[in-house]
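Undergrad: Sequence and predicted model, in that order:
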Amino acid sequence: MTRDYRIATIPGDGIGREVVPAAASVLDRAGALFGFEIEWTEFDWSCAYYAEHGCMMPADGLDLLRDFDQIFLGAVGSPEVPDDVSLWGLLIPIRRAFQQYINLRPVTLLPGMTSPLRKDIAESIDFLVVRENNEGEYSEIGGRLYRGTPQEIAVQEAVFTRIGVERVMRYAFALAKSRRKNVASATKSNGIIHTMPFWDEVFRDISIEHPDVETSQHHIDALAAKFVLAPAQFDVVVASNLFGDILTDIGAAIIGSIGIGASGNINPEGDFPSMFESVHGSAPDIAGLGIANPLGQVWAGSMMLDHMGEATAAAAVKEAMSRTLLSDIRTPDLGGDATTADVTQSLITTLEEVAR
């Protein structure tokens, strides 16, 4: 019996409109090969939508998304729309309304990729960053006074709740138990006097509950350096919203390109849809040229399949990515001359070989 999934797609802006359809075609082929079917429903919410309607999505947008199994997001952003408008008008409301409090990003050097790090340092890069996704430094509490005057004040409050910190750490420990049983925590308690000591205290409390898991705590500046100098030591890294955001961009850089980075915004309980996205931007400079790299979006699709319980298909898609890279079929950002369509066709052909 075929398993059916209803997926909402938001291609967004720029190359998002190219890589989302490309990735969807790969996932459709995976479904045909592994016994499931995806029904895609596209929403045109984007900066172009904002230019026409004055909002990033309609007032009932969240209600329209609520009943889908998952959400597949492309890239959102345009030079004509301030980043705070596009981000806070679409991505963050979805993350918060649907309690997608886990942001999960794999940092793995895929076969066929070349890291900017020395080979002996890079060859064993394989870890996960678990980023708190609903609170922390990205709160809405604060404001500005006396705008445009010498007395202007800008205040931004970070918000750390016990329930918010505990649940992201418990998720990290559960992941580590399925891997190499090691959790590293990002902190800055020597400089941030209230929230980071609180983060550290909760981390120690959760660590006690898991004596079989090795733990370590790192100040964020030192941890950023270790991502570059000794990334192989990490298994699962747990971090606050801001720290996780910064660390995962470093992670994407050390595995060869931010163009292949993928991310899951996850509601672990399954009460709401989770959302999967590539982490590159909308790249307006190459939009429409047919040379956008679809691998980040495809990797996000693999993560989505795994989240839905299609682990075999997810692994096959990831294997197809590696084999395509090893065959040297690459878009210009990876030093090749292949088009988006070339890479997509290679992925589909290779996926069929993997399935056989």
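TA: Sure thing, it's come through.
Undergrad: Only C-alpha atoms from now on, for both contacts and neighbour counts.
TA: OK.
Undergrad: show me the contacts for the closest residue to residue 146 other than its chain neighbours.
TA: Nearest non-adjacent residue to residue 146, counting by Cα to Cα, 6 or more residues apart in numbering: residue 152, 4.6 Å away. Applying Cα atoms under 8 Å, 6 or more residues apart in numbering, we find residue 152 in contact with 144-146.
Undergrad: Check residue 213 too.
TA: Counted by Cα under 8 Å, 6+ apart, residue 213 has contacts 173, 176-177, 181-183, 207.
Undergrad: Quick one: the strands in the stretch 251-356 of the chain, in order.
TA: 262-266, 274-278 (DSSP state E, counting those that start in this stretch).
Undergrad: Turn the ones you listed into CSV, columns for distance to residue 169 and mean neighbour count.
TA: Converted to CSV, the strands of the stretch 251-356 of the chain look like this (distance: least, Cα to Cα, whole Å; neighbours: other Cα atoms under 10 Å):
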stretch, distance to residue 169, mean neighbour count
strand 262-266, 14, 25
strand 274-278, 19, 28
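Undergrad: which ones are touching residue 85?
TA: Contacts of residue 85 (Cα under 8 Å, 6+ apart): none.
Undergrad: swap in residue 155?
TA: 142-144.
Undergrad: on that earlier part again, from the contacts of residue 152, which is closest to residue 280?
TA: residue 144 (30.5 Å; Cα to Cα).
Undergrad: I'd say that closest one and residue 157 touch.
TA: No - taking Cα atoms under 8 Å as the definition, residue 144 is not a contact partner of residue 157, at 11.9 Å.
Undergrad: still on that earlier bit, put together TSV for the strands of the stretch 251-356 of the chain, with distance to residue 299 on each row.
TA: Shown next, in TSV, are the strands of the stretch 251-356 of the chain (distance: least, Cα to Cα, whole Å):
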stretch	distance to residue 299
strand 262-266	6
strand 274-278	8
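Undergrad: of all the ones you listed, which lies closest to residue 188?
TA: strand 262-266 (24.3 Å).
Undergrad: Contacts for that closest one, please.
TA: Residues contacting strand 262-266 (Cα under 8 Å, 6+ apart): 95, 99-106, 133, 273-279, 296-297, 299-300, 303-304.
Undergrad: same check, this time on stretch 306-326
TA: Contacts of stretch 306-326 (Cα under 8 Å, 6+ apart): 26-27, 30-31, 34, 110-113, 295, 298-299, 301-305, 330, 343, 346-348, 350-351, 354-355.
Undergrad: before we go on, here's another structure to hold up against the first:
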Amino acid sequence: MVKHTIASIPGDGIGPEVIEEAIKVLRAVEEIHGNLQFEIDSYDWNCKRYLETGRMMPEDGIKTLAPYDAILFGAVGSPEVPDHISVWELILPIRREFQQYINLRPIKLLKGIESPLANKGIEDIDFVVVRENTEGEYSNSGGRLHVGTPYEVVVQNSVFTKMGSERVIKYAYELARKRGSKHLSVATKSNAINFSMPFWDEVTKEVGVDYKEIEPKFYHIDALVAFFVSKPEIFDVVVGSNLFGDILTDLGAAISGGLGTAPSGNINPEKKYPSMFEAIHGSAPDIAGKGIANPIAQIWSTSLMLEHLGYPEMAKIIVDGIEDTLVDGKVRTPDLGGTASTTEFADKIIENIRKYA
């Protein structure tokens, strides 16, 4: 029996609701595989805890998570806690301390879902965005001077290192090679951001010397977002900085079915530290507790976790089960035009997953 330890952080809002269903999926995977077991520990690190203790997670939180094979993360955020606190004191420390420098987000139109883009089908929207995840525009560098006065000054620095840029770009090239791509789409803005972006472009070309069969195609970010809408079929692997990747992937989610279906992985490729897998839809406080949240994003994120842990066949079974449920169309949550609850929808997905046993 192969055992994997998983840390579960349900978080806020709909996070606990969708995490509960993702764990049910893992139990179904155990049954199907027959030689696989998940030991799951849950941690109540969220905004409620912050309001009670003044901390999103304990001081030794990183040390607590370090021994696990992977982390399943639900969502974080509450109207009662400023977003910069909930994010900077929970998600970002985990990403950075564990060198989860790859944020991997599939942009794939699932069978049974209609894209809001006219005349675009599943063959047109099927690519992956690789987002730099630990530095760039989201670096904790800057400050405020003369706060509250008419001459207040705010400085927010972007930090691009050679190592940080090289490793994410190399990962993107490797992924393109694995997928048989002939090109790598690169988000830039070197015509206007005159230091960090030319540097980013230069590193891309330097790394590309080892991948001569793959052509780097550079797109200014404003044109790139337009092409995501008008010509999504031209993309296969897209790589971008922290900010650009963040913007692109939310747009990618919108054109492929909405945030309720969008998964992500915060990955440490070397597996020296645990990687973290989360839905990108956020805590959605407006529907929290109503039992109508779409669990696809969290379940698909669990599939990404299984692939990372070395079980691609199990990962595929989960996505196949999701698509079978969508194609059937009888059981769907309200955001997909149905009336089913979160649990009813997830139960149907699990029922379809079990068919592959």
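TA: Right, received. Where do you want to start? Treat the numbers as computed from the prediction; the structure is a model and nothing was measured.
Undergrad: from the contacts of residue 155 of the first structure, which is closest to residue 246 of the first structure?
TA: Using Cα to Cα, those come closest to residue 246 of the first structure at residue 142, 21.8 Å.
Undergrad: now the closest one, nearest residue through space, not along the chain?
TA: The nearest residue in space to residue 142 of the first structure (Cα to Cα, 6+ apart) is residue 156, at 4.5 Å.
Undergrad: I'd like the distance between the one you found and residue 326 of the first structure.
TA: 46 Å (Cα to Cα, to the nearest Å).
Undergrad: before we move on, what about residue 150 of the first structure?
TA: 57 Å.
Undergrad: Report the distance from the helix or strand harbouring residue 107 of the first structure to the chain centre.
TA: Per DSSP states H and E, residue 107 of the first structure falls inside strand 102-108. Here strand 102-108 of the first structure is found 6 Å from its chain centre; the criterion is Cα atoms, centre = their mean, to the nearest Å.
Undergrad: do the same with stretch 295-314 of the second structure
TA: Its chain's C-alpha centre lies 12 Å from the corresponding centre of stretch 295-314 of the second structure when counted by Cα atoms, centre = their mean.
Undergrad: ditto for stretch 108-121 of the first structure
TA: Relative to the centre of its chain, stretch 108-121 of the first structure is centred 20 Å away, using Cα atoms, centre = their mean.
Undergrad: residues of it that come out buried?
TA: Across stretch 108-121 of the first structure, burial judged by 16 or more other Cα atoms under 10 Å covers 108-110, 113-115, 117.
Undergrad: Same question for stretch 344-356 of the first structure.
TA: 344-348, 350-352.
Undergrad: And for stretch 291-310 of the second structure?
TA: 291-306, 308.
Undergrad: How about stretch 211-224 of the first structure?
TA: Buried, per 16+ other Cα under 10 Å, within stretch 211-224 of the first structure: 213, 215, 217, 220, 223-224.
Undergrad: which bit of the second structure covers it?
TA: Against the second structure, the aligned range for stretch 211-224 of the first structure is residues 212-225 (TM-score structural alignment).
Undergrad: one step back: residue 238 of the first structure: which of the buried residues of stretch 108-121 of the first structure is nearest?
TA: Closest to residue 238 of the first structure, out of all of these and judged by Cα to Cα, is residue 108, at 16.2 Å.
Undergrad: Test my guess that that closest one contacts residue 122.
TA: No - using Cα under 8 Å, residue 108 of the first structure makes no contact with residue 122, being 9.5 Å away.
Undergrad: Mind listing the shared neighbours of these two?
TA: residue 255.
Undergrad: tell me the centre residue of the first structure?
TA: Most central residue of the first structure, judged by C-alpha distance to the mean C-alpha position with Cα atoms, centre = their mean, is residue 263 at 1.6 Å.
Undergrad: Make a ChimeraX selection of the buried ones in the contacts of residue 213 of the first structure.
TA: This is the ChimeraX syntax for the buried subset of those, where burial follows 16+ other Cα under 10 Å:
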select :173,176,181,182,183,207
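Undergrad: Tell me, of the contacts of residue 213 of the first structure, which are also contacts in the second structure.
TA: Among the contacts of residue 213 of the first structure, the ones still in contact in the second structure (both residues aligned by TM-score structural alignment, their matches' Cα atoms under 8 Å) are 173, 176-177, 181-183, 207.
Undergrad: Redo those as a markdown table? Include secondary structure and distance to residue 18 of the first structure.
TA: Output for these, formatted as a markdown table (DSSP: H, G, I helix; E, B strand; the rest coil; distance: Cα to Cα, whole Å):
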| residue | secondary structure | distance to residue 18 of the first structure |
| --- | --- | --- |
| 173 | helix | 36 |
| 176 | helix | 35 |
| 177 | helix | 37 |
| 181 | coil | 38 |
| 182 | strand | 38 |
| 183 | strand | 37 |
| 207 | helix | 43 |
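Undergrad: thinking again about what came up before, next one: the residue nearest to the centre of the first structure from residue 248 of the first structure, what distance?
TA: Taking Cα to Cα, one finds residue 263 of the first structure at 9 Å from residue 248 of the first structure.
Undergrad: And residue 234 of the first structure, by the same measure?
TA: Residue 234 of the first structure is 13 Å from residue 248 of the first structure, by Cα to Cα.
Undergrad: which of the two has more neighbours?
TA: residue 248 (26 against 21; other Cα atoms under 10 Å).
Undergrad: For the stretch 51-200 of the second structure, just list every one of the helices.
TA: 61-65, 83-86, 92-97, 162-178, 196-208 (DSSP state H, counting those that start in this stretch).
Undergrad: Residue 127 of the second structure is nearest to which of these?
TA: Nearest of these (Cα to Cα): helix 162-178, 10.2 Å.
Undergrad: Where in the first structure does that closest one fall?
TA: Under the criterion TM-score structural alignment, helix 162-178 of the second structure matches residues 162-178.
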